[in-house]
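In: Take a look and give me a structure for this.
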Amino acid sequence: MSMSKLKAILFDMDDTLLDWSRFTRETWRDIEKKFVRGVYDYIIAQGNEIGDYDTFINAYFEHVKNAWYEARVTQIAPHIGQIFLDVAESLGASRDKLDMEACLQVYGWDVFPGVSVFPDVKPMLDKLKGKGIRFGIITNSAHPMSLRDRELRKHGLIDYFPDCRIAAADVGYLKPHRAIFQAALKALDATPEETIVIGDTPEHDIAGAQAAGMRAILRVRQPVPPMLSGLIIPDAAINTFEELPAVLSDWFSDW
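Out: This next block holds a predicted model:
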């Protein structure tokens, strides 16, 4: 049992708080075609000739794929705003005529159909909030938090996380890089000993948290790949958030 008092919990966002199990890559492409249209229209309105929308959206999908391929090697986070600018420039647009923030504002990012909050999330947050524990979100998202906040508002989650909502795109690095964990600790004014991390991905959430000096709980949504099961060992694992209080009681004398 730890002598430190539990001060903060950092949560991964996707597949930890939000259930994306009914979402497919094909769904993403179809919806993104609608979301990205506003960006294309903005670029054209600035006097750029970049071809038709099919050309633009296909180049966008290719840039996204390549950005994530590179990021998995470098841990440098992709940024969707930068991708928009890169796509436009690759098709002949003048960078001087474009503004990243303007691209993000007209990008139609929103809640995806079929994505919902796991039913055990809000009851757990309400219970822990009553204990005075502070919450943070750290997500390996190429979308800055200004966009992801649109989802949190519509899902009724944003008020649980007033002080710490951090996307990798905003920090510049992906989990398991320490930067995103350190930024969260600073935002919550907490030490690693006072903080735990909960996430569904061993190689990002668990390994990253442990390397930053925090204990990590695996949110089990699917079987862990065999190659990882012996290399990355979480400090605890839960199938539902109803199991979390028992873990906390083992670790903290008064939480």
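In: alpha carbons only for contacts and neighbour counts from here, please
Out: OK.
In: and Ile232, how many neighbours does it have?
Out: For Ile232, the count of nearby residues is 14 (other CA atoms under 10 Å).
In: hang on, it packs against Thr201?
Out: No: applying CA atoms under 8 Å, one finds Ile232 not in contact with Thr201, separated by 10.1 Å.
In: Centroid-nearest residue for the chain?
Out: For the chain, the residue nearest the mean C-alpha position is Thr139 (2.2 Å; CA atoms, centre = their mean).
In: and whichever strand or helix holds Ile196, what does it pack onto?
Out: Using DSSP states H and E, the element containing Ile196 is strand 195-199. With contacts defined as 3 or more CA pairs under 8 Å, 6 or more residues apart in numbering; DSSP states H and E, the packing partners of strand 195-199 are strand 8-11, strand 215-219.
In: Next, the second sequence, to be compared with the first:
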Amino acid sequence: MARALLIDLDDTLYDEASYVRSGMAAVAREIAGLAGAPVPEVEALMLEELARNGRGKVFDVALERLGVAPQPDLIKGLVEAYRDHRPAIRLWPGVREALADLAQDHRLAIVTDGLGLMQRRKVEALGVEALVETVVYCWELGWPKPDPRPYLKAMEQLGGTPAETLVVGDNPGHDMAAAQAAGLRSLRVRTGRFAAETFPNLTADAEADSFVAAAPLIRRLETVS
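Out: You can find the predicted model right below:
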């Protein structure tokens, strides 16, 4: 029986890459103002660097190519703009309906990892707080994933027990590892950047192609537990 669901946010309920693109667009507007360049040109330059080398030096590279010295205080301000921006993101199709359906006979919590400000912005933009009973922000507690304590805290808040609690997430290194450490069952969704990766030592009790596909599987798991 699994009546308490502890659900990851990034790459489980929506595409985290869309958040990154949204943040880059916000910063592109800042850089465009400094450099006197068109926003689309700046954004394209940043996304090109992101695709080539990852997030590490995107702001520095963009500024240098536009003739602006990447001073530490300037970079700090751009990082803050990225973190504090109001993201243009959406739940994957069908996720809202799947959460509403599961909430009819389950108690739901979101357990999310990352800087509290950023995660709260995401939760607000996606409107998921109204769809679950509680949201646990791991970093605000000082317990980053895969620390099992945020999951145990969420389970307690839902009034669940280990036998009736299921962790749902996309990242075995975070979600499945924490579930194992907490003595909880888990279901992996094959979405996001870890979708094709294998984690031989961090297997889940079940897998699904998406959160929407996981919803009926959750109920089938309960009938055989």
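In: How close are the two chains, by TM-score?
Out: Here the TM-score of the superposed chains, computed with TM-score structural alignment, normalised by the length of structure 2 as the reference length, equals 0.68; 185 aligned residues with a CA RMSD of 3.2 Å.
In: returning to what we had before: structure 2: matching residues for the very next helix or strand once past the strand holding Ile196 of structure 1?
Out: Once strand 195-199 of structure 1 ends, the next helix or strand along the chain (criterion: DSSP H and E) is helix 207-211. Taking TM-score structural alignment as the measure, structure 2 aligns residues 177-181 with helix 207-211 of structure 1.
In: Same question for stretch 12-19 of structure 1.
Out: In the comparison with structure 2, stretch 12-19 of structure 1 aligns to the range 8-15 (TM-score structural alignment).
In: Now do the end-to-end distance for the matching stretch.
Out: Here the two ends of stretch 8-15 of structure 2 are set 12 Å apart, with distance taken as CA to CA, to the nearest Å.
In: picking up where we left off before, contacts only, for the residue nearest to the residue nearest to the centre of structure 1 when sequence neighbours are not counted.
Out: Nearest-residue entry for Thr139 of structure 1: Ala167, 4.9 Å, with adjacent residues in sequence omitted and distances by CA to CA, 6 or more residues apart in numbering. Ala167 of structure 1 makes contact with Ile138, Thr139, Asn140, Ser141, Ala142, His143, Pro144, Met145, Ile180 under the criterion CA atoms under 8 Å, 6 or more residues apart in numbering.
In: Under the alignment, what does Ala167 of structure 1 map to in structure 2?
Out: Residue correspondence to structure 2 (TM-score structural alignment): Ala167 of structure 1 is matched to Tyr137.
In: just Lys129 of structure 1 next, same as before
Out: In structure 2, Lys129 of structure 1 lines up with Ala103, judged by TM-score structural alignment.
In: Next: Ile196 of structure 1.
Out: Residue-level alignment of Ile196 of structure 1 against structure 2, with TM-score structural alignment as criterion, gives Leu166.
In: burial count for its match?
Out: 28.
In: I'd like the distance from it to Leu115 of structure 2, if you could.
Out: From Leu166 of structure 2 over to Leu115 of structure 2 the distance is 24 Å, taken as CA to CA.
In: same question, Arg185 of structure 2
Out: 26 Å.
In: Relative to Lys175 of structure 1, which of the helices and strands packed on strand 195-199 of structure 1 is closest?
Out: For these, distance to Lys175 of structure 1 was read as CA to CA. The smallest value, 12.3 Å, belongs to strand 8-11.
In: how big's the offset between the closest one and structure 2?
Out: Following superposition, strand 8-11 of structure 1 is found to deviate from structure 2 by 0.8 Å on average (mean CA distance after the TM-score superposition for structure 1).
In: Quick check: next helix or strand after that strand?
Out: Using DSSP H and E, the helix or strand that follows strand 8-11 of structure 1 towards the C-terminus is strand 18-19.
In: average gap between that next one and structure 2?
Out: Taken against structure 2, strand 18-19 of structure 1 registers an average deviation of 1.9 Å after superposition, with mean CA distance after the TM-score superposition for structure 1.
In: Next secondary structure element downstream of that strand?
Out: helix 25-35.
In: Other residues contacting that next one?
Out: Outside helix 25-35 of structure 1, the residues that touch it by CA under 8 Å, 6+ apart are Ile57, Tyr107, Gly108, Trp109, Phe112.
In: mind running it again at 6 Å?
Out: Surrounding helix 25-35 of structure 1, the residues in contact under the criterion CA atoms under 6 Å, 6 or more residues apart in numbering are Tyr107, Gly108, Trp109.
In: Looks like Val39 of structure 1 contacts Ala102 (just checking).
Out: No: under the criterion of CA atoms under 6 Å, Val39 of structure 1 makes no contact with Ala102, lying 8.4 Å away.
In: between the two, who's got more neighbours?
Out: Neighbour comparison, Val39 of structure 1 and Ala102: the larger count goes to Val39, with 23 against 13 (by other CA under 10 Å).
In: Check which helix or strand the more buried one maps to.
Out: Secondary structure assigned from DSSP H and E places Val39 of structure 1 in helix 37-45.
In: buried sites along that helix?
Out: Of the residues in helix 37-45 of structure 1, those buried under the neighbour-count criterion (16 or more other CA atoms under 10 Å) are Arg37, Gly38, Val39, Tyr40, Tyr42, Ile43, Ile44.
In: Now do the buried residues in whichever helix or strand comes after that helix.
Out: Scanning the chain past helix 37-45 of structure 1 towards its C-terminal end, the next helix or strand to appear is helix 53-74 (assignment: DSSP H and E). Buried residues in helix 53-74 of structure 1, counting neighbours by 16+ other CA under 10 Å, are found at Phe56, Ile57, Ala59, Tyr60, Phe61, His63, Val64, Ala67, Trp68.
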